[in-house]
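> Sharing a sequence plus its predicted fold:
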Amino acid sequence: METFISWRTWDEARAELEGDPAVSGTLDVPALEKAAGAAQRWHGDQTRPTGVPYVEHLLEALEVLVRGAGETRTEVLSAVLLHDVVEDTDATVNDVEAAFGPLVAELVDWVTKPPTSGQGRQAKRAAKSAYLRRLRDAPPEAIIVKLADRVSNVQRLDQMPPDFQRRYYAETLTYIVPMTEGHPWFASWYAGWSERFAHLR
């Protein structure tokens, strides 16, 4: 199972992107730099549950799309860098649209979970399930943003608490893996991942 953890900072990602002839001629690196900078500003000092800077998750998802799935569309790659800004920062969909255009904003909007503050645990889980079911109707571009986001989240699932591992594994098989239909690279990756963590079934 391939993991995507080599880009820890935007400078590292940019150096590799610009140095790879296979992608440097097709990617709009300055546009991606703008999106990475905006994501860094909006997320600020936020960290992941593992304690690493939030930007590392965004760069992992970018690496998944570029190095794994071979994605080169600027709007899709910008959206993956910005996919959590509406959900986890003060940024709005309108802010994203003003800076990056309507398509990027639409993709970010699709993958943004609705707010659940003040709700109990069961209500939050029900809302998340409804959000994941709704994603089945999303445009293909939004689906691959979500698939890349989840690859980053699950590629090192064994570093999370045991009860979370089992719940997240089941959720991924139920809601995320069916979205890989029509996306061969993701279907193959998740097949390998599900076997790697088959003990969680």
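Sure, I can see it.
> Going by C-alpha atoms from here, please, whenever you check contacts or count neighbours.
Noted.
> what separates residue 154 from residue 131, distance-wise?
Between residue 154 and residue 131 the distance is 18 Å, computed by CA to CA, to the nearest Å.
> of the two, who's got more company?
Neighbour count, other CA atoms under 10 Å: between residue 154 and residue 131, residue 154 has more, with 20 against 17.
> Break down the chain into its helices, ranges please.
10-19, 21-24, 29-43, 54-63, 74-81, 85-88, 93-100, 102-110, 121-134, 140-154, 162-171, 184-196 (DSSP state H).
> And the first one, what's buried?
Residues of helix 10-19 classed as buried by neighbour count (16 or more other CA atoms under 10 Å): 10, 13-14, 17.
> by how many degrees do that helix and helix 54-63 diverge?
20 degrees (axes from the mean of the first three to the mean of the last three CA atoms, to 10 degrees).
> Now do helix 10-19: everything it contacts.
For helix 10-19, the external contacting residues (CA atoms under 8 Å, 6 or more residues apart in numbering) are 7, 23-24, 29, 33, 36, 59.
> next up, a second structure to put side by side with the first:
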Amino acid sequence: MKRVAILVSGGGSNMLALVRSMTGDHPARAVLVASNDPAAAGLAKARDMGVATAAVDHRPFGRDRAAFEAELIKPILAAEPDILCLAGFMRVLTPGFVERFEGRMLNIHPSLLPKYPGLHTHERALKAGESEAGCTVHEVIPELDAGPILGQARVPVERGDTPEALAARVLVQEHRLYPAVLRRFAGGDRSPLYLD
């Protein structure tokens, strides 16, 4: 059984989808939900589901990302995860942190990578006149949003779409895609999964 740690920064809706999926014959179980914000709503939701939690507030560390990560990694290593899932974790991780979990860290991004890495993906897709948007699960490498693609789900852009409306429809697909990719990944299958 693979052990999964999940990093969140906010409400944790993707974390909830992942934890709820890891039951029955699923080859993995959630062992930790950690956050850079002690007030993140996702932490309370994880505790309510019986998952251990940890929080390391990034703010006292200022711009010293390495010092923050040195503290964050302690509860992660203590949980002995086989897989680390970023689920709305809004801190850019240093290459040193990423390399410790190379080949074992996943992220979900709200665009059809390689298009629109980084922030404001829905605004950028609409401004570019895209006919479709979507989400991508990928392996995390030191370069932002550039790791091998493990899965994608597409969402049509509708006439009159706002970034908020598009984001809401993409989020529905994120909640389908991430658990499906994690199940395959935990079972040893790294071939990309494409959902309609």
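It's in. Here the structure is a predicted model, which is why all the values come from computation and not from measurement.
> TM-score for this pair?
Overlay of the two chains. TM-score (TM-score structural alignment, normalised by the length of the second structure): 0.32; 113 aligned residues with a CA RMSD of 5.8 Å.
> And for the nearest residue to residue 178 of the second structure once chain neighbours are set aside, the neighbour number?
In space, and not counting its chain neighbours, residue 178 of the second structure is closest to residue 137: 6.5 Å by CA to CA, 6 or more residues apart in numbering. Residue 137 of the second structure is flanked by 31 other residues according to other CA under 10 Å.
> From residue 185 of the second structure, how far out is residue 137 of the second structure?
For residue 137 of the second structure, the distance to residue 185 of the second structure equals 11 Å [CA to CA].
> One more: residue 165 of the second structure?
30 Å.
> Could you do residue 97 of the second structure as well?
21 Å.
> before we move on, what about residue 13 of the second structure?
Counting by CA to CA, the gap from residue 13 of the second structure to residue 185 of the second structure is 20 Å.
> Wait, the residue nearest to residue 178 of the second structure touches residue 175, no?
No: if you go by CA atoms under 8 Å, residue 137 of the second structure and residue 175 don't touch, sitting 11.1 Å apart.
> Touching, residue 55 of the second structure and residue 32? I think so.
No: counting by CA under 8 Å, residue 55 of the second structure stays clear of residue 32, with 10.6 Å between them.
> gap between the two ends of stretch 105-122 of the first structure?
Rule used - CA to CA; the end-to-end distance of stretch 105-122 of the first structure is 30 Å.
> now stretch 147-162 of the first structure
Where stretch 147-162 of the first structure begins and where it ends lie 23 Å apart, using CA to CA.
> Not counting its neighbours along the chain, what's nearest residue 195 of the second structure?
Using CA to CA, 6+ apart, the closest residue to residue 195 of the second structure is residue 153 (4.7 Å).
> my read is residue 6 of the second structure is in a strand, agree?
Yes: Residue 6 of the second structure sits within a strand when classified using DSSP: H, G, I helix; E, B strand; the rest coil.
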